[in-house]
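# can you look at this prediction? I've put the sequence above it.
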Amino acid sequence: MLTEAIQLRIFPPRHDNDMAQLLRLNIGGFSQARTTVPFKRVRRKILHSPVPRQMTSKTGFTLLELIVVIFVLSLVLAVSLPSFIGMGESKIQSDAKRLASILRYLNDTAISAKESLSLKINLQDKTIQYNGPDGEKTETFQALSSIELQSKGMVSEGEVTIFFGPAGASQSFQMHLSSDKQDVIIALNAVSGRVKIKQGEQQT
């Protein structure tokens, strides 16, 4: 009984039903009671990621994707950059074609109509004056820099007048259009009557 009392003191029953769970053991003529402690199940908490599984997919770029992006950007720059660089040159090319068209008109009209026409070139104002289908016309060419005459050589200032008669232009000449990067030459051959556009020296 003493042993039982000690065991009950050490392991007091938590509930009334726990008394029925005491097992009696007879060891050496003494009655010894052993209390069976009820098993307490411990639940383990499983930590879950706060990010849903479908959200944990990779969000960065792979090496292959970066290579593809760089290639596409390089291709776009390769196509568009020459266009931006050539914007300043396209203006002078357009002026050269327009001036060549005027020279052909004057030469062909003078020959076919058997009449005299004139082309006045003002290098100071960078203008040309001629008789067009609708009367006298004046046009401006900002890139006009000089004219090289067969009779006088290079002229870069003042005014020059060229005559066109029934035989065409009175002399061969070259008109120069210059920009910061290039020089374009419009040449008229008085013998053949042909007008050509030539690329001059590239400016550096």
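Now that the structure is in, tell me what you want to look at.
# alpha carbons only for contacts and neighbour counts from here, please
OK.
# what about the residue most central in space within the chain, which helix or strand?
With distances taken as Cα atoms, centre = their mean, Leu77 lies nearest the centre of the chain, 4.9 Å away. Assessed by DSSP states H and E, Leu77 sits inside helix 63-85.
# Gln7: neighbouring residues, count only.
Around Gln7 sit 15 other residues, with neighbours defined as other Cα atoms under 10 Å.
# and the one helix or strand it maps to, how far from the chain's centre?
Using DSSP H and E, Gln7 maps to helix 2-10. Taking Cα atoms, centre = their mean, to the nearest Å, the mean C-alpha location of helix 2-10 is offset from the chain mean by 91 Å.
# for stretch 157-177, same thing?
Remark: stretch 157-177 is offset 45 Å from the chain centroid, using Cα atoms, centre = their mean.
# contacts for that stretch next, please.
92, 96, 106-108, 110-124, 143-151, 183-191, 193 (Cα atoms under 8 Å, 6 or more residues apart in numbering).
# pull out the buried residues from stretch 112-129.
Under the neighbour-count criterion of 16 or more other Cα atoms under 10 Å, stretch 112-129 has 116-123, 126-129 buried.
# for stretch 162-173, same thing?
162-170, 172-173.
# circling back: so which elements touch the helix holding Leu77?
On a contact count with 3 or more Cα pairs under 8 Å, 6 or more residues apart in numbering; DSSP states H and E, helix 63-85 meets no helix or strand.
# next, the one to line up against it:
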Amino acid sequence: MREETPKNGFTLIEVVVVLAIIAFAAAIVVPRLPAPEGTRLKSSARNLATAIRFLNDQAIITKGVYRLTFNMAENSASIAKLSPSGEVLPPDDQLMNRKLIEEGISIEDVTDPKLGRVSEGEVTVTFGPRGNQECLTAHLRGGSEHYTVIAYPGGSKVQVQEGYQEVATGEERK
């Protein structure tokens, strides 16, 4: 009698069936994944909204003055704390050093009631001891997509909205 050797491994048909199932699943899932640029855009909008909330809260809690500066040429936003004499102090929180706008994302424009809509140069928003006192809107763009970050007066409400949203300022809402 001949002894049977135990089978090790998979048959060719089993391997082909598994590969076909994986290919089918990938064909369905991959087109639905967000584009990397869209992910960076959404992340930048959320980072900016978080920074605005942080600055508002810090200004109220510490009775200090903070500054958020948008640089449209460099597509960047930076945070600074000011001393009572107006000098820029070294950062005292990790969020102040964080890169808010990711690579490849641009600041299309920033709107505030005093300056109107600004799409070139720099815009500086000051958060005093009473927080943000004016409606601030920033439009971010990544490729053909837009996100709008809206900070309402009083600072407790900051929204991130998909798309380029026009926002009425305080005077236009009355």
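Everything's here; your move. The shown structure was predicted, so the numbers you read here are calculated from the model rather than taken from an experiment.
# quick one: TM-score?
Here the TM-score for the pair of chains, by TM-score structural alignment, normalised by the length of structure 2, is 0.66; 136 aligned residues with a Cα RMSD of 2.8 Å.
# residues in structure 2 aligned with the lengthiest helix in structure 1?
Longest helix in structure 1 by number of residues, with DSSP state H as the criterion: helix 87-113. Aligned by TM-score structural alignment, helix 87-113 of structure 1 corresponds to residues 36-62 of structure 2.
# ok, average deviation of that stretch from structure 1?
Stretch 36-62 of structure 2, aligned to structure 1 and superposed, deviates on average by 1.0 Å (mean Cα distance after the TM-score superposition for structure 1).
# nearest spatial neighbour of the counterpart of Ile150 of structure 2 in structure 1, skipping sequence neighbours?
Using TM-score structural alignment, the partner of Ile150 of structure 2 in structure 1 is Ala187. What sits nearest to Ala187 of structure 1 in space, not counting adjacent residues and going by Cα to Cα, 6 or more residues apart in numbering, is Gln174, at 4.3 Å.
# what does the one you found correspond to in structure 2?
Using TM-score structural alignment, Gln174 of structure 1 lines up with Thr137 in structure 2.
# and the next helix or strand past the host helix or strand of that match?
Element membership of Thr137 of structure 2, judged by DSSP H and E, is strand 136-142. Using DSSP H and E, the next helix or strand after strand 136-142 of structure 2 towards the C-terminus is strand 145-151.
# contacts for that following strand, please.
Outside strand 145-151 of structure 2, the residues that touch it by Cα under 8 Å, 6+ apart are 38, 41-42, 45, 48-49, 52, 135-141, 157-165, 167.
# rewinding a little: what about the match of Ile150 of structure 2, how many residues close to it?
Around Ala187 of structure 1 there are 20 residues (other Cα under 10 Å).
# look up how far Val68 of structure 1 lies from it.
To Val68 of structure 1, Ala187 of structure 1 is 49 Å away according to Cα to Cα, to the nearest Å.
# now swap in Ile92 of structure 1 and tell me
Distance from Ile92 of structure 1 to Val68 of structure 1, counting by Cα to Cα: 38 Å.
# do the same with Leu103 of structure 1
For Leu103 of structure 1, the distance to Val68 of structure 1 - Cα to Cα - is 52 Å.
# also Ser151 of structure 1?
Going from Ser151 of structure 1 to Val68 of structure 1 by Cα to Cα gives 62 Å.
# assign whatever residue of structure 2 lines up with Ser151 of structure 1 to helix, strand or coil.
The alignment partner of Ser151 of structure 1 in structure 2, by TM-score structural alignment, is Lys114. Assigned with DSSP: H, G, I helix; E, B strand; the rest coil, Lys114 of structure 2 falls in the coil class.
# identify the residues contacting stretch 119-128 of structure 1?
129-131, 138-146, 156-164.
# of those residues, which belong to strands?
Counted as lying in strands by DSSP state E, out of the contacts of stretch 119-128 of structure 1, are 129-131, 138-140, 144-146, 159-164.
# contacts for stretch 19-31 of structure 2, please.
Counting by Cα under 8 Å, 6+ apart, no residue sits against stretch 19-31 of structure 2.
# how about stretch 130-150 of structure 1?
Residues outside stretch 130-150 of structure 1 that contact it (Cα under 8 Å, 6+ apart) are 92, 95, 117-120, 123, 125-129, 154-157, 171-179.
# swap the cut-off to 7 Å and go again
92, 95, 117-120, 123, 126-129, 154-156, 171-179 (Cα atoms under 7 Å, 6 or more residues apart in numbering).
# got the buried residues for that stretch?
Buried-residue list, stretch 130-150 of structure 1, by 16+ other Cα under 10 Å: 130, 141-149.
# show me what contacts Val118 of structure 2?
So, once contact is read as Cα under 7 Å, 6+ apart, Val118 of structure 2 ends up touching 109-111.
# closest to Pro34 of structure 2 out of those?
Asp109 (24.4 Å; Cα to Cα).
# what is the burial count for Leu19 of structure 2?
As a burial measure, Leu19 of structure 2 scores 12 neighbours (other Cα under 10 Å).
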